[in-house]
Every structure is written in C-alpha cells, then in structure tokens.
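**Student:** coords please:
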Amino acid sequence: MMLRGFTTVTFFADDMAAATAWYTKVFGIEPYFNKEDAYIEWRVGDYQHEFGLLDSRFAPHQPAGRPAGAVIYWAVDDVEAAYQRLLALGAEPHEKPTERGPGYVTASVTDPFGNILGVMFNQHYLDVCAGNGFTA
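**Tutor:** Reported below is the predicted structural model:
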C-alpha cells in the first residue's frame, strides 16, 4: 500500500449557508461542488486540495469523553497576517502564532462553526513546492 497524499479535508457546520459564505470569503473563491446544500467543496492552494463542508447531521460521533476531529494546517507565507485575517472574518483565537522551530510557525483559530483551522509557515512545504516546479 502506498499513501499518495491527502485528497479531501472535511469540516462540519450546523448552518451550511453561513459556513459556505464564510469559507468563500476565507478562500476568495466560490465552491466548485454543491450536493443539495449538504456537502459543499472548494479546490484550494498550490495542489488544488479539496476542502469539504458537510452538514453536521452527517458528522461522525465519538463516545463521550473522546476527542473527535483533527486540526488541518494550511500553508501560508505570513502566519500573523493570516491569523489576523481569520480573526477579522469572525473566527475566535485558538492558538496564537508560535514558532515551533527554525522554518516552522503555526497558529490556529476556531471558525464560527466550531472547527479548528490552522495556518502554518512550513519551510519543508516550500521546499516540496520548489521541487515540483512551484514557486513561493
């Protein structure tokens, strides 16, 4: 078995119309896929990764006391600017910008729908992009 990379990340929302409008502002593009307003999807970034938004009634449930979900970090050139922009759009602080080591800075917010959205400057990501012919 060979893992070839992530294809789609899915977040959940109770108010799909509000979440669709918010993420359309965040990404600066319209979604390319809409399945009966229950699942909305955008293609974002250097590799056109898929970001999906699914109505919360279809969200997986964990037994009480067990964490659910994951934090995805989007590559950005300026973590502080991205963090401040997300806050200005209505997100709440989750973790302020923090240097994790040389070439790695992360921050995260909680979107208006309860999902944690991370942003990261990651030198390794830029190196991979350069190796694949993309420029920063």
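
**Student:** C-alpha from now on. contacts and neighbour counts both.
**Tutor:** Noted.

**Student:** helices or strands up against the longest helix seen in the chain?
**Tutor:** Taking DSSP state H as the assignment, the helix of the chain that covers the most residues is helix 16-27. When contacts are defined as 3 or more C-alpha pairs under 8 Å, 6 or more residues apart in numbering; DSSP states H and E, helix 16-27 packs onto strand 49-55.

**Student:** And this one, please, so the two structures can be compared:
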Amino acid sequence: MAVDLFAGVPVEDYTAALSWYERLFGAPPAFLPNDTEAVWELGEHRYVYIEQRPGRAGNALHTLFVDDLDARVAGITARGLRPVDRETYANGVRKVTYEDRDGNQIGFGGGPENG
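**Tutor:** A predicted model of the protein is given here:
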C-alpha cells in the first residue's frame, strides 16, 4: 500500500509562522495553495503544511526522523532557531524538539550520537 503524508500545523499569524518554518526546514515552501497556507515537501509524498487557523493554533505535535540528526540540528541552529528540548531514550534514539510561537512542536529524531 502506498502511503502519502500531509501533516498540518495550525498557526495564529501566518506571516510570522511562514518565516519561522522556512528557517526550521531550511527552504521556502514547495507551494502555496492559498493566501493562508504553505506546504513543504520533506520527502517524496511527505508534506508538512502550516495553515492560519487561529482557533486551533498551538496543538500540533509532529516528529520527523532524519538520517543525520546532528547535521539537521546544526543547520537549524545556523538559521537562528534553538530547541526547547533534547531527549535520549533508553534505546539510544535521540529527539530534538522545536516550538513555534503558537506552541506547536516539531521534533527531529535520529539514532545514537556518532552512529
């Protein structure tokens, strides 16, 4: 079965969120469906989008697993964002979490450090 992902992030202020997510993902959106929505393609058929939805803003919790967590975090840091949390689980999996101004959390996960 083929699976596509289209994960949404409701935001209060679209313009401010657009800038923040461009820094988080390191690129402008892949496309803009309308004036209050922006979409990033993170992998083939795997999208994250922000949408201005003031009444729902701040409730997203997404974790993206990446091949090189350290490189990803270094790139995000170079673009001026800092994580709100870093975790290492008993099995060695690590997670670094970022939080936008609305409280939406986007985490990046990866394997053990240096491996």
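
**Student:** what's the TM between chain one and chain two?
**Tutor:** Superposed pair, TM-score by TM-score structural alignment, normalised by the length of structure 2: 0.71. Supporting alignment: 112 aligned residues with a C-alpha RMSD of 3.0 Å.

**Student:** Find me the equivalent region of the longest helix of structure 1 in structure 2.
**Tutor:** Alignment note (TM-score structural alignment): helix 16-27 of structure 1 is matched to residues 14-25 of structure 2.

**Student:** Map P112 of structure 1 onto structure 2.
**Tutor:** Counting by TM-score structural alignment, P112 of structure 1 lines up with R101 in structure 2.

**Student:** How about L53 of structure 1?
**Tutor:** Counting by TM-score structural alignment, L53 of structure 1 lines up with I50 in structure 2.

**Student:** need the contact list for its match.
**Tutor:** Going by C-alpha atoms under 8 Å, 6 or more residues apart in numbering, I50 of structure 2 touches G8, V9, P10, V11, Y14, A17, L18, E37, A38, V39.

**Student:** what's the distance between the residue lying closest to the fifth one once chain neighbours are set aside and L81 of structure 2?
**Tutor:** Nearest non-adjacent residue to Y14 of structure 2, counting by C-alpha to C-alpha, 6 or more residues apart in numbering: Q52, 5.3 Å away. Using C-alpha to C-alpha, to the nearest Å, one obtains 21 Å as the distance from Q52 of structure 2 to L81 of structure 2.
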